[in-house]
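Participant: Predicted structure and sequence below. I'll ask about it afterward.
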Amino acid sequence: MSTSFEQIPGLARPARDALTAAGYRDLESLDGVDWEAASGLHGVGKRGLERLQAALLERGLSMRNAPAPEERSAEWTRGNTGTGAPDLVTARTEESPAGYVEKLEGRRREHGRLLLEIFGRATGERPAMWGPSMIGYGQAHYRYATGREGDTFHVGFSPGKARISLYGLQGLPRSEELLARLGKHRTAVSCVYVNKPEDIDLGVLEELVRHAWETDPGGCA
């Protein structure tokens, strides 16, 4: 799904024009782009970047090396309310996660099957699709200090072509300890990136998912 820059609340036209001129066709094309590189574009100020990053995080994406948001105060509760900002595009769908995984190609299919097993054991929950490519477990509702709110999943993953994205595993009491034992990975504000399952300790991953599941949700979904 493509999100035009015009759909990002508060993003000024100079910033939109600068991004388009630099070759970024939509919000999703900024996923993995270095924060400093984006900040060097004439017309894209700090506030505009913060709005773009916030929109990316809501979709389970992130710019690389993005600083933590200055304001993190938010209320998180388990469960869903059905109330959200009108421009939110990532929502729970009726597609079968297992069916989605079986449509993936090559090793992505193997990775998806493996992660379905690990997350299923760790949570004891049935998965659901969120948006076109994220598989989530449980539901949580967030409300930021600005009043912006929405529903999302508690923990989840996405078996992407270039990397596996793991959601909801950071900012918890044992996150740093467990991530230190996980193996080769990198982190962004909203997720943990892994190139392939062989790079990490799958037992530690399952422990990390179980810990996140048993901990009240926070700002890392």
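Facilitator: Structure's in. What do you need?

Participant: going forward, measure contacts and count neighbours with C-alpha atoms only.
Facilitator: Will do.

Participant: helices or strands up against the lengthiest helix in the chain?
Facilitator: Using DSSP state H to assign secondary structure, the helix with the most residues in the chain is helix 107-123. Judged by 3 or more Cα pairs under 8 Å, 6 or more residues apart in numbering; DSSP states H and E, the packing partners of helix 107-123 are helix 97-102, strand 155-159, helix 202-214.

Participant: okay if I get these as JSON lines plus mean neighbour count and distance to Tyr193?
Facilitator: Below are the helices and strands packed on helix 107-123 laid out as JSON lines (neighbours: other Cα atoms under 10 Å; distance: least, Cα to Cα, whole Å):
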{"stretch": "helix 97-102", "mean neighbour count": "16", "distance to Tyr193": "18"}
{"stretch": "strand 155-159", "mean neighbour count": "25", "distance to Tyr193": "10"}
{"stretch": "helix 202-214", "mean neighbour count": "19", "distance to Tyr193": "12"}
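
Participant: re the thing from before, just the buried residues of the longest helix of the chain, please?
Facilitator: Along helix 107-123, these residues count as buried under the neighbour rule (16 or more other Cα atoms under 10 Å): 108-113, 115-116, 118-120, 122-123.

Participant: Next one for the comparison:
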Amino acid sequence: MAQNKTVETENSATDFLNTLGDEIKKNDSLQLLNLFEEVTGFRAKMWGPAIVGFGTYHYKYDSGREGDAPIVAFSPRKQAISLYLSTEFKDKEFLLSQLGKHTKAKSCIYIKKISDINTDILRKMIANSIAEESKSC
């Protein structure tokens, strides 16, 4: 069976974020790191080369594939910052409608900059994602 590509590493999340060339993205990402740590109570860990994750859970698919992943995470990508939250959590659609400027896919939310969003709403979304994951453990 293939190995998971995105695994937890010992690399420093802060060091990674400080290497970002775009000053706005770097500052936004450092703010997000602090916000996620505050809300989750977990220390930031690097997952692969570019995902900053918080907490961990173990998953196992019907196919037999299993592994570990962060409960919530973000990644500063070239076009946007990707926010990885639970695919289902309490009040998801309502909170998304209140978040501010973003786009979304099935399992992630994309923001251009932190000033585009309501960080109090993001805090609720992170907290609800953590609560959802703790129900499934």
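Facilitator: Great, that's in hand. Because the structure is a prediction, the values reported are computed rather than measured.

Participant: so what number do they get for TM-score?
Facilitator: Put the two chains on top of each other and the TM-score (TM-score structural alignment, normalised by the length of the second structure) is 0.90; 134 aligned residues with a Cα RMSD of 1.6 Å.

Participant: Pipe the helices and strands packed on helix 107-123 of the first structure into TSV and attach distance to Glu149 of the first structure per row.
Facilitator: Listed next are those as TSV, based on distance: least, Cα to Cα, whole Å:
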stretch	distance to Glu149 of the first structure
helix 97-102	25
strand 155-159	18
helix 202-214	21
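
Participant: quick one, which of the ones you listed is nearest to Val192 of the first structure?
Facilitator: With Cα to Cα, the closest approach to Val192 of the first structure among those belongs to strand 155-159: 9.3 Å.

Participant: what's the mean gap between that closest one and the aligned bit of the second structure?
Facilitator: After superposition onto the second structure, strand 155-159 of the first structure sits on average 0.7 Å from its aligned residues (mean Cα distance after the TM-score superposition for the first structure).

Participant: so can I have CSV of the buried residues of helix 107-123 of the first structure showing distance to Ser39 of the first structure?
Facilitator: Conversion of the buried residues of helix 107-123 of the first structure to CSV gives the following (distance: Cα to Cα, whole Å):
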residue, distance to Ser39 of the first structure
Arg108, 33
Arg109, 36
Glu110, 38
His111, 34
Gly112, 35
Arg113, 38
Leu115, 35
Leu116, 37
Ile118, 38
Phe119, 36
Gly120, 40
Ala122, 39
Thr123, 39
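
Participant: so which of those comes closest to Ser133 of the first structure?
Facilitator: Ser133 of the first structure has its nearest neighbour among the buried residues of helix 107-123 of the first structure in Gly112, at 10.9 Å by Cα to Cα.

Participant: Which residue of the second structure sits opposite that closest one in the alignment?
Facilitator: Mapped onto the second structure by TM-score structural alignment, Gly112 of the first structure lines up with Ser29.

Participant: same check, this time on Arg92 of the first structure
Facilitator: Taking TM-score structural alignment for the superposition, Arg92 of the first structure sits opposite Glu8 in the second structure.

Participant: how about Leu116 of the first structure, what does it touch?
Facilitator: Residues counted as contacts of Leu116 of the first structure (Cα atoms under 8 Å, 6 or more residues apart in numbering) are Ala98, Pro127.
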